[in-house]
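# here you go, sequence then predicted model.
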Amino acid sequence: MGRRRGGREESIEAEIDTGTARLEPVPGEPDSWILYVNAVPSSPITASDPQRLDFEYLDWMGRVIDASFPAGQALRAAHIGAAACALPRWLDARRPGSRQTAIDIDARLLELVREWFELPRAPALRLRPGDGAHEITTFRPASLDLVVRDAFAGDATPGTLAGDAFFGASAAALRPSGLLLANVADRPPHRALRAEIARLRAVFAHVALVADPGQVRGRRWGNVVAVASAGPIDTLGTAKALRRGPAVATVLSGAQLDRYLGIAD
């Protein structure tokens, strides 16, 4: 894990298929790292604690998962956008016996992630190179509990992962109680985010949004988590779980989400 000279961790930089990956040590924390992909922070990793999720949106995702499924239940999950597999590591430690597939467009990045980090081995976690828009169509209908979309080209979600075809394929692969969690990054006035939520609502019966209150008010750029399911989403349980977290977040659904989308007074 990293190179040491005189007891000091140093960053590692490597060429990957889509550009450059850089592994940067967290100052003062000898086993914590941030993976940057093409200069964009993509994954936090603490080698000694897989249940530590230092990015606030990852913490939110973890709390949504825990509020939505019985404690300890093993899940079948597909991750579109693998990076350093922070959430798959968390899920494997939190819910032993889970089976996961992490998909990334960059095959070389997946090789490096296996080399750099102690990731669960197949069948607990399979790493699959490929285009997530295609790969999601290869899962059997109603075979997944969880689809996590956390893939970017630069700081934007590729259009093929934010359209009707991808959301439809995700819905088909999910069980009735399954969840789609989508990491969305957008700037005020959040037109892309609103458009993506509207597309999700056209496919899924239930959609909610988890975000920092300042983002909801359109005051700043940042990551938000869209939650979608064929079945009801436990928004009250999710809100309680989020209140116990380190980063403030609010949950929008129903009429609140209508108002945010501008389709209700």
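Structure's in. What do you need?
# rest of the way, CA atoms for contacts and neighbours
OK.
# now do the SS call for residue 255.
Secondary structure for residue 255, judged by DSSP: H, G, I helix; E, B strand; the rest coil, is helix.
# just give me the neighbour total for it.
12 (other Cα atoms under 10 Å).
# and what of the one 5 residues further on?
When counting by other Cα under 10 Å, one arrives at 16 neighbours for residue 260.
# what helix or strand is it located in?
In this structure, residue 260 sits in helix 254-261 according to DSSP states H and E.
# just the helices in the stretch 51-200 of the chain please.
Ranges of helices within the stretch 51-200 of the chain are 56-68, 86-94, 107-116, 132-135, 164-173, 191-203, based on DSSP state H, counting those that start in this stretch.
# picking that back up, from the chain's centroid, how far away is the helix holding residue 260?
Helix 254-261 sits 23 Å away from the centroid of its parent chain (Cα atoms, centre = their mean, to the nearest Å).
# how about stretch 129-143?
Put simply, stretch 129-143 sits 16 Å off its chain's centre (Cα atoms, centre = their mean).
# what comes up buried for stretch 158-166?
161-162, 164, 166 (16 or more other Cα atoms under 10 Å).
# go on, stretch 187-205?
190, 192-194, 196-197, 199-201, 203-204.
# contact partners of that stretch?
Residues outside stretch 187-205 that contact it (Cα atoms under 8 Å, 6 or more residues apart in numbering): 162-164, 167-168, 171, 184-186, 207, 215, 218-222, 226, 228-232, 260-261.
# likewise for stretch 109-117?
1-2, 16-17, 21, 47, 82-84, 104, 127-129.
# buried subset of these as a PyMOL selection?
In PyMOL syntax, the buried subset of the contacts of stretch 109-117 is picked out as below (16+ other Cα under 10 Å):
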select buried, resi 1+2+16+21+47+82+83+84+104+127+128+129
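# farthest pair in the contacts of stretch 109-117?
Greatest spacing in the contacts of stretch 109-117, by Cα to Cα: 17 and 47 (25.2 Å).
# comparison target, given below:
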Amino acid sequence: MSKGHRARGGRRDVRFGMAELIRDLDRPDGWLLSVDGVAQSYVDLDDPTHLEFDYVRRIGDVIDCLPAGPLNTVHIGGGACTLPRYVAATRPGSRQLVLDPDEELIDLVRERLDLRSVPSLRVRIADGREGLATRNAESADLIVLDAFVSAEMASGMATVEFVRDVRRVLRPHGTYLVNVTDGPGWQFARRVVATVAEVFGSMLLLADPGVMRGRRFGNLVVAASGEALPEAELARRAASAVFPARLVTGAKLSDFYRGSKVITDAEELAAPTPPETAFS
């Protein structure tokens, strides 16, 4: 093990718990970041295009299918900054902003995981909702919401008021990507999708087939835009993946969230958490 590897691992108290960096023994410079035992991020410093978690790979697939060229991107929720590293590697020239309220965690990632080496990336220590409110209208091509406290999604960023602000910041062709976690029945996820549908005209879901059948807790990726999304290419990628995903669009998507109430700022809502101590 190199000196660099020895320096990167370890544990540290951060704002929302105990963070730990664990080396992946199967990859020379792969690292898992967890907080209170819950997996938050995985990065391969030798190959930032390697996306270990299935749901992150689905987000990467959507990004890959967007029109060619650099992207002005806002990431709400930072962790180890897996997706900012991916966008920097696959979309050279992209300008990116990460909004994350956990200063201690970001300092750990800067110190141990070479965050400063990512080109044209800025990190602002801020709540995602407050940070987004400061962005100019029609200034982003892509907004990614992957914000969790331990295993719980930040429900204040699931409301229709927040989604409307996302729409304000996105350019007309821009894309909104959301990582949602939920368990059998998908009561929370259905409401999140109904809320996004209230604001955006084009939308799709990507998820593991077992999760979609309500067999277990897991991740669901929501993609939304004011313009048509690349459904055909995403369907091909989902079907041919090592772990195939299910793509839901059109009438089946409408059936998924039909009757679900839009989430608003007026209610107090707790997002669901998994029965395990970690998810991927």
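Arrived safely. Quick caveat, the model's predicted, so the values are computed rather than measured.
# against residue 36 of the second structure, how distant is the aligned residue in the second structure for residue 137 of the first structure?
Matched by TM-score structural alignment, residue 137 of the first structure corresponds to residue 133 in the second structure. Distance of residue 133 of the second structure to residue 36 of the second structure, computed by Cα to Cα, to the nearest Å: 30 Å.
# compare neighbour counts for these two and give me the winner.
The residue with more neighbours, out of residue 133 of the second structure and residue 36, is residue 36; 18 against 14, by other Cα under 10 Å.
# what's the closest non-adjacent residue to the more buried one?
residue 18 (5.1 Å; Cα to Cα, 6 or more residues apart in numbering).
# likewise residue 46 of the first structure?
Residue 46 of the first structure sits nearest to residue 32 (Cα to Cα, 6+ apart), 4.2 Å away.
# list the residues that contact the counterpart of the one you found in the second structure.
Under the alignment (TM-score structural alignment), residue 32 of the first structure pairs with residue 30 of the second structure. Neighbour list for residue 30 of the second structure: 23-24, 42-46 [criterion: Cα under 8 Å, 6+ apart].
# which of the residues you listed map to contacts in the first structure?
Compared against the first structure with both residues aligned by TM-score structural alignment, their matches' Cα atoms under 8 Å, those retain 23-24, 42-45.
# ok, the contacts of residue 30 of the second structure vs residue 52 of the second structure, which is closest?
Among the contacts of residue 30 of the second structure, and counting by Cα to Cα, the member closest to residue 52 of the second structure is residue 42, at 6.4 Å.
# if you tally nearby residues, what's the number for the equivalent of that closest one over in the first structure?
The pairwise alignment with the first structure assigns residue 42 of the second structure to residue 44, based on TM-score structural alignment. Number of residues near residue 44 of the first structure (other Cα under 10 Å) recorded here: 26.
# sec struct for residue 44 of the first structure, please.
Classification of residue 44 of the first structure using three-state DSSP returns strand.
# residue contacts, the nearest residue to it once chain neighbours are set aside?
In space, and not counting its chain neighbours, residue 44 of the first structure is closest to residue 34: 4.6 Å by Cα to Cα, 6+ apart. By Cα under 8 Å, 6+ apart, the residues touching residue 34 of the first structure are 23-26, 41-45.
# just those residues now: which is nearest residue 177 of the first structure?
residue 43 (27.6 Å).
# what number of residues lie near the residue lying closest to the closest one once chain neighbours are set aside?
Closest residue to residue 43 of the first structure apart from its sequence neighbours, by Cα to Cα, 6+ apart: residue 35 at 5.1 Å. Applying other Cα under 10 Å, we find 23 residues neighbouring residue 35 of the first structure.
# now residue 35 of the first structure: which helix or strand?
Assessed by DSSP H and E, residue 35 of the first structure sits inside strand 29-37.
# and if you look at residue 247 of the first structure?
Residue 247 of the first structure belongs to no helix or strand, assigned by DSSP H and E.
# just give me the neighbour total for it.
Neighbour tally, residue 247 of the first structure, other Cα under 10 Å: 15.
# residue in the second structure paired with it?
Under TM-score structural alignment, residue 247 of the first structure pairs with residue 243 in the second structure.
# wait, what's in contact with that match?
Residues in contact with residue 243 of the second structure (Cα under 8 Å, 6+ apart) are 54, 208.
# now do residue 242 of the first structure against residue 251 of the first structure, distance only.
Distance, residue 242 of the first structure to residue 251 of the first structure, using Cα to Cα: 9 Å.
# translate residue 57 of the second structure into the numbering of the first structure.
Aligning on TM-score structural alignment places residue 57 of the second structure opposite residue 59 in the first structure.
# run a quick neighbour tally on that match.
Around residue 59 of the first structure there are 20 other residues, counting by other Cα under 10 Å.
# please apply the same query to residue 232 of the first structure.
Around residue 232 of the first structure there are 14 residues (other Cα under 10 Å).
# contacting residues for the match of residue 57 of the second structure?
53, 245 are the contacts of residue 59 of the first structure under Cα under 8 Å, 6+ apart.
# any idea how far residue 65 of the first structure is from the residue most central in space within the first structure?
Among the residues of the first structure, residue 150 comes closest to the average C-alpha position under Cα atoms, centre = their mean, at 4.3 Å. Look at residue 150 of the first structure and residue 65 of the first structure: by Cα to Cα, they are 15 Å apart.
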